[in-house]
Each structure stands twice: as C-alpha cells, then as structure tokens.
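Novice: pasting a predicted model and its sequence here:
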Amino acid sequence: MGHHPPRSRRLSHHSDLGRWEFAFREPDPRLRPYVQSYAGFDESGIRFHRRRELAIAHVAVIFNTGPAFRISDPRESRAPETYAHGFIGGLYDSYVVTEGSGASRGVQVYFTPVGAHLFLGLPLHQIAQQVIHYGDLGPEARRLEQRLGGLEDWDDCFDLLDAVIAARIADARPPWAGVAWAWDRLCASHGAVDIGSLSAELGCSRKHLIAQFREQAGLPPKSIARILRFQHAVGLLQSTDAMPWAELAAECGYYDQSHLIRDFNQFAGSPPSDFLRRRLPEGGGMRD
C-alpha cells in the first residue's frame, strides 16, 4: 500500500538553531465550537532551551511523548515544575516560560474555553493561571496519553483526538449557552465588544456573565477581551514587521502606543520590538 498524502499543514526548519517540524490541522467540523486546532511537534538539536509561551485565549492541552518539560511563571519566585508527561495550560493573563532538553515531541490541542470545560469536566477557574498535570485527571486521561504515544503519524493522532473529544463532549452536561455566544462575539471583534453590551444583549447582569465566564472559561470576559486584542496585534506583527507601533495600536483598538506596549509587556514579557527580535522562524515561537 502507498502512503496517503498528509491532511495536515506542515512547517519545518533546520539551521544552527536546531531542527523542528510542526503539523497543524483543524478538527472535525462538528468540533469547531470546542476545538480551535491541533498541532504536532517534533524537535531535536535545539541550541536554546527556554521559550516564552504567550498569553492566548485558548486552553492548551499538551500530550508530551518526548523528554520532560520544565515550566515556570515569571511572576512567581518558586523553581520551575517538571512535566514528564502531558499537561494543561489554563487561561493566563501573563506568559509562562518553558524549558526543554533540546529535543521534544508531542501533540497539542487548542480548546475553546467552552470546549475545555466540557472535555475536562471541571470548572475552569480551578486551572486558571496555572499548569496542571494531565494525568492527574485519572486513568482515562493516562490511557489517551499512552495511545497517542504509540502513534507515529500526525494525522492518526488527530483522528484519534477527533473521536475521543467528540465522545466526551457528547456525554457532557450542556453549559449555559450565553458564554459560547459571548465568546464568539469577542473572537469576531478581536476583543472589541464592550462587556456591558454583551450582558445587555444576553438579558443578564454583568455579575452573572462574569460568574459564568469564571466557571466555563476561567477568566472574566474583560481579561479575555484583552488577550484577544493582543493576539490580533501579534498576528498583524507576524504578517508584516514594518507597521509603525502607533498604526498597529490604532488598528487593534488600543488607546495609544503606550497602551499597546503595556499589554505586550504583560502578555509577552517584552515590548513589540523585542518580540520581533526574539521570534523564531517557521512557527518556532519566541525565545526567552
């Protein structure tokens, strides 16, 4: 039998920085409200060992099938924690630093907050602002890690995730639909919708909306709106390095250039100019 062409998008890089390959695929269309995308990663010979993981408005679940990672929160003084297997990154209103050994391999799922709430089966405020071991969720979680570790083809991994996530979400208790609706409005506007307008359109109080976001997303809607606006700015920077900071700030809905820089310092640990200097080629992320 011949090899089937990959159904995922591939990026690769090989230089004195090291070698890395990434595979990206969207989930089954039925899962689009719950999963933003899948990513597979395989790295070796990496000459640097620390990356910054920027704040994102998605919950990342990483199935680590390679060497251990060490992860630290720059706002805390305690030593980095080691993650030999899978882990979950709840919503953060900062960045975190990951340290590797020079090689890594695994699969990452970017859940929408509602999707993570349904898949993980727990209130997301319990994992907000922290990273937890995926295996702590029980034997079923550990079995999924083992099954993914036994697969070599990225598309086979993504197919397995499609099936497992669809089954878990089908069995989950449906959440309050207002959070999913508000999430879609925030994403479509890159965080530009006023929270008071969202609660008014839903016919609920701001307090109720914030409480539901705490349960189903982990952070209040205003914080998520800020992260979405920051993500929009990062996306524009990735596509064009030459946009003046004041123009970028205006395009993304910041009050002024200093407002843009404050958010970059909080969510990336650096102003935009330093972000560009630290950015790695071919999807490699940001060096610390």
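Specialist: Looks like it came in fine. Numbering: from 1, shown residues only.

Novice: going forward, measure contacts and count neighbours with C-alpha atoms only.
Specialist: Fine.

Novice: not counting residues beside it along the chain, what's closest to G86?
Specialist: Leaving aside its sequence neighbours, G86 sits nearest to F63 (Cα to Cα, 6 or more residues apart in numbering; 4.2 Å).

Novice: beyond the helix or strand hosting that neighbour, next helix or strand please.
Specialist: Assigned by DSSP states H and E, F63 belongs to strand 59-64. Using DSSP H and E, the helix or strand that follows strand 59-64 towards the C-terminus is strand 69-72.

Novice: next SSE after that following strand?
Specialist: strand 81-83.

Novice: flag every buried residue along that following strand.
Specialist: Within strand 81-83, the residues that qualify as buried by neighbour count (16 or more other Cα atoms under 10 Å) are Y83.

Novice: number of residues surrounding the closest residue in space to R142 that isn't next to it in sequence?
Specialist: Among residues not flanking R142 along the chain, G135 sits closest, at 5.2 Å (Cα to Cα, 6+ apart). Residues contacting G135 under the criterion other Cα atoms under 10 Å number 18.

Novice: so which residues of the stretch 1-150 of the chain form helices?
Specialist: Taking DSSP state H, counting those that start in this stretch, the helices of the stretch 1-150 of the chain run over residues 113-120, 139-149.

Novice: gap between the longest one and the chain center?
Specialist: Pointing back at helix 139-149 there. Put simply, helix 139-149 sits 21 Å off its chain's centre (Cα atoms, centre = their mean, to the nearest Å).

Novice: pasting the second one now:
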Amino acid sequence: MPNATAEQALTTPEALRPWIAGVRTVSVTDPPVEAFVHLPDAVTKVVLRVGPDGHRDVLAVGPRVRAGYYERKAHVSCVELHLAPGTARPLLGVPAADLVGRVVPLDELPGRTAHRLAREVRWLDPREAVPHLAEALPELLSAATDPARTALLRAGVDALSVHTNRAPAQVRDVARELAVSERQLRNLFTEGVGVSPKHYARINRVRTVIDRATTAPWSELAATTGYYDQSHMTTDFRTLMGVPPRSYFTGRLPSSMPCQAGPRA
C-alpha cells in the first residue's frame, strides 16, 4: 500500500531564518494502516492545520520529551514552522518550557504577537503561509529579541548537537566555553528550548541514531553520536522511544493511541 502521508521540507526564506529553523508540510490523504510516530523533539512549532471538514487551527506545539505512537487520521494537511532556539517567548509570549508536551491554540497564548500571527495565517492557503510570513514576521519580531542572549543559547545548542565531524560536547564543557555557570546554561535552555541542556543532548543523539541507523554498525554509531558504548545508546534509546533500537527498526512498536486533534479532539 502506498504511503498515505506526504512530508516535504521547504526552503526557509532568508528573511525568516533568524526566527524560523525550518519549514515542513505534512499531508495525510488516505486512511493509513501503520502507526504515526511522533519522535522526541526539542523544538517548538507553530502549525497551521486544515482538517477534513476545512476547519483551520493555528497551534503552538511544544517540545516532546519522549516518543508517542498514534493512529493516523486521514485528510489533514499542515504547515509546520519550527521555531529557532530563543524564539518562543518573543513570538508566543511564554517560555518554551511552558509548552512542553502541549498543543495550544495560538490565540489563547498571552503574546500579542502570537494573536496577530494567528490572524495573519489562519485563512491563507497553506502554500501561501510561508511567503506571507517572510514579509510580516520580521517586522513583528525585530524589536522583541535579545541578540546577545539568543546568540549564547544557539551556541550552546550547536555545541550539544551531533555533527558529521564531531560528537556533542559535555554540558560542563559547553558552560565553561561560553563563560556561564551550568545553572545559567540550564536557565537559558529551559526558557529558550524548553528542556535542560542534558535532555536536549539526549534527544538530539537519539534522533541522530534514527537518521543514521542504516549507515553504520551499532557500536560505531554509538561512538560517533557521543555515547560511552552501545549499551548506553540502547538505554537512552529505550527511555526516549519506549523500545530498544532493534525493536524500533523491525517494527515492534508500542501500541498506538488514538490521535488527538489538539484542542478539537
């Protein structure tokens, strides 16, 4: 059976890159059979969702600290804006930590910018949302960010992420390199990312394992993603994904739950 879910990463316009880390479209067109996996994700998103009845929601979707397995719903299309680290409070009016594990209508958040953003995009064709925001969003946010604090946070995120040529650094080393205490680094991450530096690094490593699982043996993959050994990788993977790596990649997944359609479920 063909995959009923189409996902596509779009080019982020240059004007949006200080605030938007990525843009993705997701469309489910047929009643699918397989479960939909929400991977752990240390990213806050703004989502324009169009349901099968044409109803539109503009939602803030917070970071997910563990994977979820859900039954898919048909005839839903979404545009997801992945917010860059440090963007949640100026755009949405709340720190990223307040949104962890939550799906909230944008116009229920306290930020005036969030309310205006909801009005700006709600009735757009999903394909028009990104170019429209490339014109509207810089004006909304240019005066609302703290460049020095944001730059510090993003340097920490980069240092704790897996790269092709290096494993992530340790939290204590990142704090020392950025000339802040570990407590200050935790506060930066809690507000601007939503999770602690340690949990961010765990999520990033597990997602990298998923992306690279077909390219290297388990032991080599564990070493290049910053684990002490393969056993450490398996433990982390099971904690965040609910099953060990071999079970996940052979389709032996936890039972799926009904998909909750955010505030309209």
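Specialist: Looks like it came in fine. Worth saying up front: this structure is predicted, and the values here are computed from it rather than measured.

Novice: where does the TM-score land?
Specialist: After superposition, the two chains reach a TM-score of 0.79 (TM-score structural alignment, normalised by the length of the second structure), with 246 aligned residues with a Cα RMSD of 2.9 Å.

Novice: D28 of the first structure is nearest to which of the helices of the stretch 1-150 of the first structure?
Specialist: Closest approach to D28 of the first structure among the helices of the stretch 1-150 of the first structure (Cα to Cα): helix 113-120, 13.4 Å.

Novice: where does that closest one end up in the second structure?
Specialist: Per the alignment by TM-score structural alignment, helix 113-120 of the first structure matches residues 85-92 in the second structure.

Novice: so P174 of the first structure lies in a strand, does it not?
Specialist: No. Using DSSP: H, G, I helix; E, B strand; the rest coil, the assignment for P174 of the first structure is coil, not a strand.

Novice: map it across to the second structure for me.
Specialist: Checking TM-score structural alignment: P174 of the first structure goes with D146.

Novice: and that match, how many neighbours does it have?
Specialist: D146 of the second structure has 12 nearby residues by other Cα under 10 Å.

Novice: ok, now how distant is it from L153 of the second structure?
Specialist: Distance, D146 of the second structure to L153 of the second structure, using Cα to Cα, to the nearest Å: 11 Å.

Novice: now do the residue nearest to P174 of the first structure when sequence neighbours are not counted against Y110 of the first structure, distance only.
Specialist: Nearest residue to P174 of the first structure in three dimensions, chain neighbours excluded: L118, at 7.8 Å (Cα to Cα, 6+ apart). Per Cα to Cα, L118 of the first structure is found 13 Å from Y110 of the first structure.

Novice: if we can go back for a sec, I figured the residue nearest to R142 of the first structure hits Q146, correct?
Specialist: No. In terms of Cα atoms under 8 Å, G135 of the first structure does not count as a neighbour of Q146; the distance is 10.6 Å.

Novice: so what touches stretch 232-249 of the second structure?
Specialist: 39-40, 65-68, 202-203, 206, 222, 227, 253-254 (Cα atoms under 8 Å, 6 or more residues apart in numbering).

Novice: where in the first structure does it fall?
Specialist: Taking TM-score structural alignment as the measure, the first structure aligns residues 259-276 with stretch 232-249 of the second structure.

Novice: now do the same end-to-end measure for the matching stretch.
Specialist: Criterion Cα to Cα; first-to-last residue distance in stretch 259-276 of the first structure is 18 Å.

Novice: could you do stretch 59-75 of the second structure as well?
Specialist: End residues of stretch 59-75 of the second structure are separated by 18 Å (Cα to Cα).

Novice: TSV for the helices of the stretch 1-150 of the first structure, including mean neighbour count and distance to T82 of the first structure?
Specialist: Shown next, in TSV, are these (neighbours: other Cα atoms under 10 Å; distance: least, Cα to Cα, whole Å):
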stretch	mean neighbour count	distance to T82 of the first structure
helix 113-120	24	21
helix 139-149	15	17
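
Novice: which stretches in the stretch 101-250 of the second structure count as helices?
Specialist: Using DSSP H, counting those that start in this stretch, helices in the stretch 101-250 of the second structure cover 112-121, 126-141, 147-159, 171-177, 182-192, 197-212, 218-224, 230-241, 245-249.
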